[in-house]
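Trainee: Sharing a sequence plus its predicted fold:
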Amino acid sequence: MNSFQITFYEDRNFGGRSYECSSDCGDLSSYLSHCYSCRVHSGCFMLYDRPNYMGNQYFVKRGEYPDCMSMGMSDWFRSCRMIPMYRGSYRMRIYDRENFGGQMMEMTDDCDSFMDRYRWSNCMSCHAMDGHWLMYEQPHYRGRMRYFWPGEYRSFDCMKFMSMRRIMDSWY
């Protein structure tokens, strides 16, 4: 079995036609007319409600997801991206202003609330130096999320983040 494998289903509760995937897929409608449920056999994936890795993001790890609506999606899965396993150190600089402005904190672990830890109302830019991260709009890992891999992120398209966690190899 590949280290990344997910099966998408046209209907809820794993019904209808299926499509098995072991890589990134920019447009699931090339294989299925719609996609309402999935099973992750191995690896971790980010699912998107629009083609070409756009729109809202939904993180899934090994397990069953019988109904995309129960995950908070307003529509069906349209694209997916594999999240590579990472076993190194984790390091990210977060800023309370866009374009790396304002106060900066260097993170090496999870933070369930920027307000509780730093008295920040939100994070508005970041530089992910090592590791793969999920950032959430609300404290305690709730609300909409975004996936960050090593790189610079000067702005978050009107989103503000209040908590973050590392994507750990134990999730695979």
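Mentor: Alright, I've got the coordinates.
Trainee: hey, let's count contacts and neighbours off CA atoms from now on
Mentor: Fine.
Trainee: Give the burial count for residue 119, as a bare number.
Mentor: 9 (other Cα atoms under 10 Å).
Trainee: make that residue 32, sorry
Mentor: For residue 32, the count of nearby residues is 16 (other Cα under 10 Å).
Trainee: swap in residue 95?
Mentor: Counted with other Cα under 10 Å, residues neighbouring residue 95 total 22.
Trainee: For it, list the residues it contacts.
Mentor: Applying Cα atoms under 8 Å, 6 or more residues apart in numbering to residue 95 gives the contacts 101-105, 123-126.
Trainee: Can you name the residues that contact residue 29?
Mentor: residue 78.
Trainee: ok but it is inside a helix, no?
Mentor: Yes. The assignment for residue 29 by DSSP: H, G, I helix; E, B strand; the rest coil puts it in a helix.
Trainee: how close does it sit to residue 10?
Mentor: Relative to residue 10, residue 29 is positioned 10 Å away (Cα to Cα, to the nearest Å).
Trainee: second one coming, line it up with the first:
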Amino acid sequence: AVLCREKMTEQQGNPDQLPADKGQGGLAVFEYENFRGKKVELSGECKDAFEKTQRIGSVIVESGPWVGFERPGYAGEQFVLEKGEYPRWSAWTNCQSFYSLCSFRPLKDSADHKFHLFENAGYEGRKMEIVDDDVPSLWAYGFQDRVASAKVINGTWVGYMYPGYRGRQYVFEQGEFKHWNDWGATAPQIQSVRRVRDMQWHKRGCNSNMASSVMGHFSLFIILFLKDLCYAIYF
């Protein structure tokens, strides 16, 4: 079920429309947890939400998807925000540390998704191709956790440092990433990836309880290239 905008209350206050560039999607940020306090609505890119509010304690994504950043100017840690409610900081990150959101931009949606992962920088070494599917564990599908370069053929993806869609997030939009620094990482480690889609994939918009999906069945075609050999693996 799609979570709709809650009715305004005196506690929430009147919404401010933050000037933003043209874009798709709609997102509302609130000053305090549980959608209380001052409300600011976004309809496009926002380099610094703190120009209109002193803090961000909760978020509602009415249409999307979006990516939020830890610091102004689209810098720092990235957090994918899909349609749904995020009543507190722990709903947009599964880390134990507190993470604020300071800047936002909408992400493009696509009907088709294709992602190539490479073991080494410069698109060298073993290769994994993922087509229209989510992978809760690269190890479970015969690939290692070392991902040093990548190519997004179609769609938008998010990679995670750990299995089960846990840990630091990295957004991959259509294009080429020759080195792990290109997606903002300090080390070539990705252990799970999934598609970013304009849909509510968790009832509260939270990605912290996905470990059970690791054992689920996924139809996935993986191509592994090792030296002169080519292995095709079906699940």
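Mentor: Cool, the structure landed. Computed from a predicted structure; not experimentally measured.
Trainee: Give me the range in structure 2 that stretch 61-68 of structure 1 lines up against.
Mentor: Per TM-score structural alignment, the counterpart of stretch 61-68 of structure 1 in structure 2 is residues 82-89.
Trainee: first vs last residue of that stretch, how far apart are they?
Mentor: Span of stretch 82-89 of structure 2 from end to end, Cα to Cα: 14 Å.
Trainee: sorry, back to before: pick the one among the contacts of residue 95 of structure 1 closest to residue 23 of structure 1.
Mentor: Comparing the contacts of residue 95 of structure 1 against residue 23 of structure 1 with Cα to Cα places residue 126 closest, at 27.0 Å.
Trainee: with structure 2 superposed, average distance for the helix or strand hosting that closest one?
Mentor: Here residue 126 of structure 1 is covered by strand 125-130, with elements defined by DSSP states H and E. Compared with structure 2 after the fit, strand 125-130 of structure 1 shows a mean deviation of 0.8 Å (mean Cα distance after the TM-score superposition for structure 1).
Trainee: Mind jotting down where the strands sit in structure 1?
Mentor: Using DSSP state E, the strands found in structure 1 span residues 5-9, 18-21, 37-42, 44-50, 54-60, 63-65, 79-83, 91-97, 101-107, 125-130, 133-138, 142-148, 151-153, 163-166.
Trainee: ok and the fifth one relative to strand 44-50, angle-wise?
Mentor: I take that to be strand 54-60 of structure 1. Put simply, strand 54-60 of structure 1 runs at 150 degrees to strand 44-50, going by axes from the mean of the first three to the mean of the last three Cα atoms, to 10 degrees.
Trainee: List the buried residues of strand 54-60 of structure 1.
Mentor: When burial is assessed from 16 or more other Cα atoms under 10 Å, strand 54-60 of structure 1 yields the following buried residues: 56-60.
Trainee: Which position in structure 1 pairs with residue 173 of structure 2?
Mentor: Checking TM-score structural alignment: residue 173 of structure 2 goes with residue 149.
Trainee: Relative to residue 24 of structure 1, how far out is its match?
Mentor: Taking Cα to Cα, one finds residue 149 of structure 1 at 15 Å from residue 24 of structure 1.
Trainee: Nearest residue to the middle of structure 2?
Mentor: residue 80 (3.0 Å; Cα atoms, centre = their mean).
Trainee: Not counting sequence-adjacent ones, nearest residue to that residue?
Mentor: residue 67 (4.5 Å; Cα to Cα, 6 or more residues apart in numbering).
Trainee: and that neighbour, how many neighbours?
Mentor: By other Cα under 10 Å, neighbour count at residue 67 of structure 2 equals 20.
Trainee: What's the match for it in structure 1?
Mentor: Taking TM-score structural alignment, residue 67 of structure 2 has residue 46 as its aligned residue in structure 1.
Trainee: need the contact list for the closest residue to residue 189 of structure 2 other than its chain neighbours.
Mentor: Sequence neighbours aside, residue 146 is the residue nearest to residue 189 of structure 2 in space, at 4.9 Å (criterion: Cα to Cα, 6+ apart). Shown in contact with residue 146 of structure 2 (Cα under 8 Å, 6+ apart): 119-120, 188-191.
Trainee: and of those, the nearest to residue 169 of structure 2?
Mentor: Comparing the contacts of residue 146 of structure 2 against residue 169 of structure 2 with Cα to Cα picks out residue 190 as the nearest, at 9.1 Å.
Trainee: What is the burial count for the nearest residue to residue 176 of structure 2 once chain neighbours are set aside?
Mentor: Nearest in space to residue 176 of structure 2, with sequence neighbours left out and distances taken as Cα to Cα, 6+ apart, is residue 151 at 4.5 Å. Residues lying near residue 151 of structure 2 (other Cα under 10 Å) number 19.
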